[in-house]
Each structure stands twice: as C-alpha cells, then as structure tokens.
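Novice: here you go, sequence then predicted model.
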Amino acid sequence: MKKAIFLLTAMGSFAGTANAQSNVTLYGLVDAGFAYANNVGAQKLYTASSGNVQGSRWGLRGTEDLGGGLRALFVLENGFNPFTGRLNQGGDLFGRQVYVGLAMDKYGSILLGRQYDSVVDYTGQLEAASQWASFYGGHAGDLDNMNNTNRVNNAVKYASANYHGLTFGGLYSLGGAAGNFNRNQIWSGGVNYSQGPLTLAAAYLNVKNPNYSFFGNNASSSASATNMSGSQVYSGFASARTQQVISTGAAYVLGSATLGATYSNTQFRGLGETAVTGQPAGSARSGDAKFHNVEANFKYQVTPYLQLGAAYDYTKGYSVTSEKIHQAMLGADYFLSKRTDLYAVGVYQHASGKNSYGGNATAQITTLSPSSSQNQVAAILGIRSKF
C-alpha cells in the first residue's frame, strides 16, 4: 500500500510539472451582420455578411517551455463563414495561418508555415479597416494587403523581441520552379516603434508572380488562369512579374482620441511577363501599374463602452493606369462586455479615370461587385463575440 501511494504521488507531481511547462489554448471569434449596398450592377443589395470587422475564426495556440528561456510554439487558425459553416480562404482547413517555431524573450522568434507578411504585421494595424471600419473600408480592393486579404505559404518568419518599444522582423517564402529559383518567391520586412502616445511603422513587401504565389495560394486557386478577380482596380494586372508594396503608418493618442495616417505605394511591375490564360480584353499590357494610397483616420472613445470612428482614403493610379478613388468611412462600436460588441459602419466611394482593363472606372467598395456608376454606398450592422 505504501508503494502504491508513493507511485501515485510521484505521477501526480510529474503531471503537475508537465502541465506547468506547456499549455494549449482554444480561442476564436464569431463576427456576423447584415449589409446593404445601393448599387451592385445597377441593383440594390441586401445580404448576410460575415467576418466584417474581424474574420470569423477558431484556433489552437500552444507553447512548451524547453528550458533556458527557450520555448516551442505553434498556432493552427481556421477561417469560416458563420452563416453557412463553410471554410474561408478558398477552402483551406487552416487558411488564416498555421505555423510552428521557437522563441526566446531576449531575441525573438523564428516561425515556419503559412503566415502574415510584414505589411500586415507592422503597418496594417494602423489603417481604419483593421481597427473599426470593416473590410468594406479597406483600401481599394485591399491592393496593398494592409487588411490581410492574402497570406503567404511556405514562409520563414523572424519577429524580434520588444526593445524599449522597437520591434522589427522579416519573412521569406520559398518559391521556386524547375529552372527558375525566383518564381513565386515572396519576401518582406518591417519595423514598428511604439512608445507612450506615439506609434510609427514601416514595411516592404515583394511578391514574384503574384497571381499564383499571393492571390492564388489556396485550395480553390487556378494554376493557369487569373486569381486576381477581386477588384477591377488591379484584376487586369494578373500577368505582372512582381507586386511591390512600400507602406508607412503613424498614430498618436490624445486623451480619448487617436489620430492616425497611412501611406502605401503599390506597383504591379512587368505586365505581360507571367503567363495567364483567359484574360479579358484590355489585359494585354506592358510596363508597370502604380498606385499611391493615403489614408487619414480618427477614433474617439466617447465612454468605456462606445467608440466612434471616421476616415478618408484616396487612391491614385499612375503609369499605365489612371484610376482615382475617393472613399469616406464612418463607424460606431458599442461594447456590451470585454468579449462582445455591436458595430455599425458606413462607406461611400467615388471612382474616376480608367480601370485596370482600360475602361471607364466605376466604384467598387472592397469585397463588393462593381457599381454601374462612379458612386457606391455600403452600410453594415453586426455583432462580434470573442472566446
């Protein structure tokens, strides 16, 4: 009996030690609402809309203490539509992100898997769409990926520790094809400084053959046709050799108010140098398509429960494109608790110039189909709950 008691005590002590050294957490959120658009192909649209302010998801996050300040960690994160139960991100099981790696508090982490690029990590959090304006408030078609439309497969990422408010990092995605090491290659880097009321950030992203490596890297993607059909702002540039994004952002807190701004320059270089079948008329171009984007945003914490936001965004195409897009956004977020909130967002867009196919530009708020005119309005009411 004494031996049995001793054995059970020892096993209990071991189990307690193992539990203290590692943990796994289930987490997620559900975001769902109803949206209205005044002109989608000359028709009014009333629709259920999911993942608006944040994409609906569930995930597993785990860490293991390996000793000496070293930790192993992993994340498996799924995206889904709560109205239908279907997978998002083109049907990938863990389409939002999935990675494994090692981390040390003094030096940072090295991660391997499907991950977010440096534009998302460092400057994306400073745009209105990533805070309160929903994906409808994203920059035209999310052409600079600040709102995290596209992930990166086969990626190796370094993320630094926090050095007195300074963080930095970079990502490299192994592309490659027989006889062409650079094909589908992606790399990015970024830096963020946050101290007191001030936040500053900058990031760079370089994507080879973006139609396949960036826009076409999930289960439903085409290996030969266009995967860049989401927005007429850039859908005619699927044949580009390279997509490049340079982005910066800043925010400053003044009491209950936060003033913010972002700038990005997005270029689709070497048009006609990536083979794409079935491209519509007007897509056969050469040269580079370039875009400036500037956003000014503002949010105000009226009470601990109510936040209001306003933003203006301007996109200007140049070189082989001349599209100009003005976009205004208003939003309100009411927090029922730390986990659950109600939100309302309105977006107005006006477009002019020529789109990526060379035709007259019409308004197209991010994720919606084009308007039949130069103007489009969208409004959304929703609820978000985290766990």
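Specialist: In hand now; what should we look at? Being a predicted model, the structure only gives us computed values, none of them experimental.
Novice: C-alpha only now, for contacts and for neighbours.
Specialist: Will do.
Novice: count the residues that sit near the closest residue to Tyr318 other than its chain neighbours.
Specialist: Among residues not flanking Tyr318 along the chain, Lys290 sits closest, at 5.3 Å (Cα to Cα, 6 or more residues apart in numbering). Using other Cα atoms under 10 Å, Lys290 has 21 neighbouring residues.
Novice: what does Ala32 give?
Specialist: Each residue near Ala32 was counted by other Cα under 10 Å, and the total is 24.
Novice: beyond the helix or strand that contains it, next helix or strand please.
Specialist: Ala32 is part of strand 22-40 when elements are defined by DSSP states H and E. Following strand 22-40 in sequence order, the next helix or strand is strand 43-50 (DSSP H and E).
Novice: contacts for whichever helix or strand comes after that next one?
Specialist: Downstream of strand 43-50, the first helix or strand assigned by DSSP H and E is strand 57-67. Contacts to strand 57-67, defined as Cα atoms under 8 Å, 6 or more residues apart in numbering, come from residues 21-30, 71-80.
Novice: the inter-axis angle of the strand holding Ala32 versus strand 57-67?
Specialist: Angle of strand 22-40 versus strand 57-67, following axes from the mean of the first three to the mean of the last three Cα atoms, to 10 degrees, is 150 degrees.
Novice: run the chain-centre distance for the helix or strand the residue nearest to Tyr318 falls within.
Specialist: Take DSSP H and E as the rule and Lys290 turns out to sit in strand 289-301. Distance, stretch centre to chain centre, for strand 289-301: 15 Å (Cα atoms, centre = their mean, to the nearest Å).
Novice: helices and strands around that strand, which ones?
Specialist: strand 257-269, strand 306-319 (3 or more Cα pairs under 8 Å, 6 or more residues apart in numbering; DSSP states H and E).
Novice: helix, strand, or coil at the residue nearest to the spatial centre of the chain?
Specialist: The centre of the chain sits closest to Asn148, judged by Cα atoms, centre = their mean, with a distance of 1.0 Å. What DSSP: H, G, I helix; E, B strand; the rest coil gives for Asn148 is coil.
Novice: take this one as well and set it beside the first:
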Amino acid sequence: MIKFKPIALMLALGAFYCQGAFASQVTLYGKIDEGLLVGKTRHGDATFDVKSGFTAGSRWGIKGVEDLGNGLKVGFILEQGYNVDDGAATSSTLAFNRETALYVDGGFGRLTFGRLGTLGFAQSTGILRGAIFGVTHGASGWASGTTSLHFSRVDNAVAYKTPSFGGVTLHAMYSNGTNTDDSKNKWSENNHYYGLGALYSSKTLSGSVIFETIDYKGVDEKTKEPLYHVTIGGWWQIGMFRPMAIYQY
C-alpha cells in the first residue's frame, strides 16, 4: 500500500488541475497598443516607424476560474505578448511568454504557481505603484537603463498574497529559475529570486513597499554580485488628476 500512495496523490492532483482547466467562467481578453514613432538625428535621415507597445505591451490571453464551494476557487491565466506592427510573438521559444499561472483562492489568501511577473513588475502578481511612464520606448521608461530598475518575469515561481486587512495585503514570492533554461539545472546552479511586499489600495489612494533580490547563483555567479531593490511608490486620485511618486534604492 505504501508504494501506491505517491501515485494516488499524483492522480488526485491531476484531477484537481483538470477541474480548473474546464473552468465555469472563462474569459478571452487582450490589449492593442500601437503608435507612430518619428525620429531624426543630426546629419542623419529621418525615420518613420510603426511601433507596438508604447505604454503597455500588446497581448492576448485566456483566464478562467472555477468555484469549488466553501469559499475555495481555482483559476488559471495564460497570456501571450505580440507585436501589432508585424504580428510576431515577443518570444520565439515560449507559447505564453507573459504569464502562465495556476492559482488557488480561499480564506487563507491566494497561492499562485507558474511563470509570473515579479512583485516590482506587472502581471497578476505585481504590486508596483507610482511608475507613471510604464515600459514606454526611450529613456522615460521605468524599464530602461543599463541595470534595469526592476526584475521582470521569472519561471518556476510561487507567490502568496494574504487576505486584505483594512485595504492592506502582504505579498511574498520565490522563484527557483529566473532564466528559461534554469529548469534544466540543479537548484544550487539556478538564479533565485526572493520578494516581499505590502500593498495598500482604496478608491482614491494606492501605494506599495517592495523588497526584492536575485542572488545570481547560476551562470552569472562569477560575473554578478547579488542585486537588491527597495521600491516605494504610490498614487493619489484627486478628481480628474492622479499624482504619482516612486523611489527606489
């Protein structure tokens, strides 16, 4: 009997996953972000380009949720990025490069697994506030710069969000593979991501405090030191206006 217990457990988890896959509420969604970019350098020719993803990456996705009763829900998110100007996927190796998430909701909060956006980035698990310029082209983007002001997406991740306490939720995330190839390596040879954060949200005010680090224990260990981020940001809705502020150390 002992030898069959792991098999029974795997079958039970597989049945649980299939129930989530055939969710009772399934939504097909997307976003198209397209613009015209005109450039002219001194002594150079003027350029005129159609560019996809100025304020947000163009994407399409499928998400669903199944109510299991007793306050318990299971859901999934599959999201793919693409370029409007040529129709190409933003990744040639990943079927859903923006997010692939399976989560469980309950009175304990939300537990999410998959390829996720970090706490200081975006996607369903991100809590960054105050980044007014998004990921736009050029130096005004929050993602621009040689060192990058955020960690983006990570594979083999698990994230936890607590229930809301007076508008405040606490968040934690861990990834055993920040690179796509990390799943092929031993645990000690991967780059590991760790994140902790707190988010306050109301109709007129929202702010977050986030601590993040990547240890670079994988292939970058000899060339990169561990990188630490502390990010504080928020916005305040005043009528038609929304002032934003953000600070990072």
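Specialist: Okay, I see it. Small disclaimer: the values here were computed from a predicted structure and weren't measured.
Novice: just to revisit the earlier point, got the helices and strands packed on strand 289-301 of structure 1 as CSV, with distance to His350 of structure 1 and mean neighbour count columns?
Specialist: CSV is the format used below for those (distance: least, Cα to Cα, whole Å; neighbours: other Cα atoms under 10 Å):
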stretch, distance to His350 of structure 1, mean neighbour count
strand 257-269, 19, 21
strand 306-319, 10, 19
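Novice: strands along the stretch 151-300 of structure 1, start to end?
Specialist: Ranges of strands in the stretch 151-300 of structure 1, per DSSP state E, counting those that start in this stretch, are 152-159, 166-173, 186-195, 198-208, 242-254, 257-269, 289-301.
Novice: list of residues touching the last one?
Specialist: Applying Cα under 8 Å, 6+ apart, the contact partners of strand 289-301 of structure 1 are 127-128, 139, 237, 256-269, 271, 307-321.
Novice: ok, back up a step: wait, the residue nearest to the centre of structure 1 touches Gln115, no?
Specialist: No - using Cα atoms under 8 Å, Asn148 of structure 1 is not in contact with Gln115, being 10.3 Å away.
Novice: what sits against Val158 of structure 2?
Specialist: By Cα under 8 Å, 6+ apart, the contact set of Val158 of structure 2 is 111-114, 173-175.
Novice: neighbour-wise, which one of those residues leads?
Specialist: Counting neighbours by other Cα under 10 Å, Ser175 comes out on top of the contacts of Val158 of structure 2 with 25 neighbours.
Novice: shouldn't it be in contact with Gly195?
Specialist: No - with contact defined as Cα under 8 Å, Ser175 of structure 2 does not count as touching Gly195 (9.1 Å).
Novice: if we can go back for a sec, any chance of the contacts of Val158 of structure 2 in JSON lines, plus distance to Gly69 of structure 2?
Specialist: Converted to JSON lines, the contacts of Val158 of structure 2 look like this (distance: Cα to Cα, whole Å):
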{"residue": "Leu111", "distance to Gly69 of structure 2": "17"}
{"residue": "Thr112", "distance to Gly69 of structure 2": "19"}
{"residue": "Phe113", "distance to Gly69 of structure 2": "21"}
{"residue": "Gly114", "distance to Gly69 of structure 2": "24"}
{"residue": "Met173", "distance to Gly69 of structure 2": "27"}
{"residue": "Tyr174", "distance to Gly69 of structure 2": "29"}
{"residue": "Ser175", "distance to Gly69 of structure 2": "30"}
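Novice: among these, which recur in structure 1?
Specialist: Contacts conserved in structure 1 for the contacts of Val158 of structure 2, using both residues aligned by TM-score structural alignment, their matches' Cα atoms under 8 Å: 111-114, 173-175.
Novice: quick one: which of those residues is nearest Asp49 of structure 2?
Specialist: The shortest approach to Asp49 of structure 2 among those belongs to Gly114, at 35.1 Å (Cα to Cα).
Novice: part of a helix, is that closest one?
Specialist: No - applying three-state DSSP, one finds Gly114 of structure 2 to be strand, outside a helix.
Novice: correct me if wrong: it contacts Met173.
Specialist: No - using Cα under 8 Å, Gly114 of structure 2 is not in contact with Met173; the gap is 11.2 Å.
Novice: shared neighbours, the two?
Specialist: Each of 157-158 lies in contact with both Gly114 of structure 2 and Met173 under the rule Cα under 8 Å, 6+ apart.
Novice: out of the strands of the stretch 151-300 of structure 1, flag the one nearest Tyr36 of structure 1.
Specialist: Using Cα to Cα, these put strand 289-301 closest to Tyr36 of structure 1, at 23.0 Å.
Novice: quick one: secondary structure of Gly14 of structure 2?
Specialist: Applying three-state DSSP: Gly14 of structure 2 is helix.
Novice: fine, thanks again, bye for now.
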